[in-house]
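[1] Following is a predicted model, sequence given first.
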Amino acid sequence: MISLVRTDSENKDFRALVKQLDAFLAVTDGDDHDFYNQYNKLDLIKHVVLIYVDNEPLACGAIKQYDTTTMEIKRMFTSEKARGKGLASQILKALEIWAKELSFNRCILETGIRQVEAVHLYKKNNYKIIENYGQYSGLEESICFEKRI
């Protein structure tokens, strides 16, 4: 049984999944990990979606206000054993719905060019590549996306 839960960054299951995400990114980002990690603090995240399969937390994602019309997608992760089952797309859709309910009309995000599966996920879910924004401007290892919701 699959269930989606809205919560916040204090949720222990979210924090456990983020620990797995950070370990994964430390390997794939290599020397760039510390730079990116500084922008992934959990204390500013108030909107988190978790997916449980048979009561086990297997995927997560979050949104954080970027400006008055835009939410930024953060901390997207699917446990290795649950990949390829469409959970990340379900998380994205749930985050987009929540952002719209909160009166935002756009979602943006950054991922690394080495995150091939993530890039594919965002393109598959109709996110369009945009110029790198904010702290990611000018970074060749980053790729940014947006979607009007």
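    Received the coordinates, thanks. Numbers count the residues shown, from 1 in each chain.
[2] CA only for contacts and neighbour counts going forward, please
    Fine.
[3] Now for Lys64: which residues touch it?
    Taking CA atoms under 8 Å, 6 or more residues apart in numbering, we find Lys64 in contact with 44-47, 71-74.
[4] Put this next to the previous one:
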Amino acid sequence: MIQLYRTNSEHPEFTRLTSLLDDALCMIYNTRKEDYEEYNRITGLPTVVLAMEGNAAVACGCFKIAGDSTIELKRMFVDPAFRNKGIASAIVRELENWAKETGYEHAILETGKGQPEAIAMYGKLGYSIVDDSDSASSERSVCMKKKL
């Protein structure tokens, strides 16, 4: 049975899963980890959720503060063996609840156009694509937003 666990970015299972996420993104976008390391590095973040099966984490996500009333979802990943079971949606809802508990009103995120399953999931969870033509990565990614 999957259990959600609130922790921080120093948890070794979060580090392990985000390394797997980086590997997966490199395969999808034909890049190297070094190309995006500065954007993907998460340290000192107290808002991480792990999905645990026994002692092993099978999925993760986190949020960081993006403004006075806004958080940004980051580093969402589900081990391929555990996909299509609602785990990612459960993590997003837990992150949203955590953000609401601490007074935030909006959530934003950026995901790649090469990840249509992620875009579809966020859409089902109430996120809408927003124009972010100022973003340097707008050719390869979409930005989404939701009122919490």
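    Yep, that arrived. Predicted model, so just to flag it, every value in this text is computed and none were measured.
[5] tell me which of the contacts of Lys64 of structure 1 are still there in structure 2?
    Contacts from those that recur in structure 2, judged by both residues aligned by TM-score structural alignment, their matches' CA atoms under 8 Å, are 45, 47, 71-74.
[6] Tell me which of those fall in strands.
    Among those, DSSP state E puts 47, 71-74 in strands.
[7] returning to that earlier point: of the contacts of Lys64 of structure 1, buried ones?
    Buried subset of the contacts of Lys64 of structure 1 (neighbour count, 16 or more other CA atoms under 10 Å): 45, 47, 71-74.
[8] what would those residues look like in TSV with distance to Ile130 of structure 1?
    Output for these, formatted as TSV (distance: CA to CA, whole Å):
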residue	distance to Ile130 of structure 1
Ile45	23
His47	24
Met71	15
Glu72	13
Ile73	14
Lys74	17
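[9] now the strands: where do they sit in structure 2?
    Along structure 2, counting by DSSP E, strands occupy 2-7, 48-53, 56-65, 70-78, 106-112, 128-130, 141-147.
[10] Ok, which of the ones you listed comes nearest Ala118 of structure 2?
    strand 106-112 (7.3 Å; CA to CA).
[11] how much does that closest one stray from structure 1?
    By mean CA distance after the TM-score superposition for structure 1, the fitted strand 106-112 of structure 2 averages 0.3 Å away from its aligned residues in structure 1.
[12] for that strand, packing partners?
    Helices and strands touching strand 106-112 of structure 2, by 3 or more CA pairs under 8 Å, 6 or more residues apart in numbering; DSSP states H and E, are strand 70-78, strand 141-147.
[13] Show me what His106 of structure 2 lines up with in structure 1.
    Under the alignment (TM-score structural alignment), His106 of structure 2 pairs with Arg106 of structure 1.
[14] quick one, what contacts its match?
    Going by CA under 8 Å, 6+ apart, Arg106 of structure 1 touches 69-71, 146-149.
[15] list the ones among those that structure 2 also has?
    Retained in structure 2 (both residues aligned by TM-score structural alignment, their matches' CA under 8 Å) from the contacts of Arg106 of structure 1: 69-71, 146-149.
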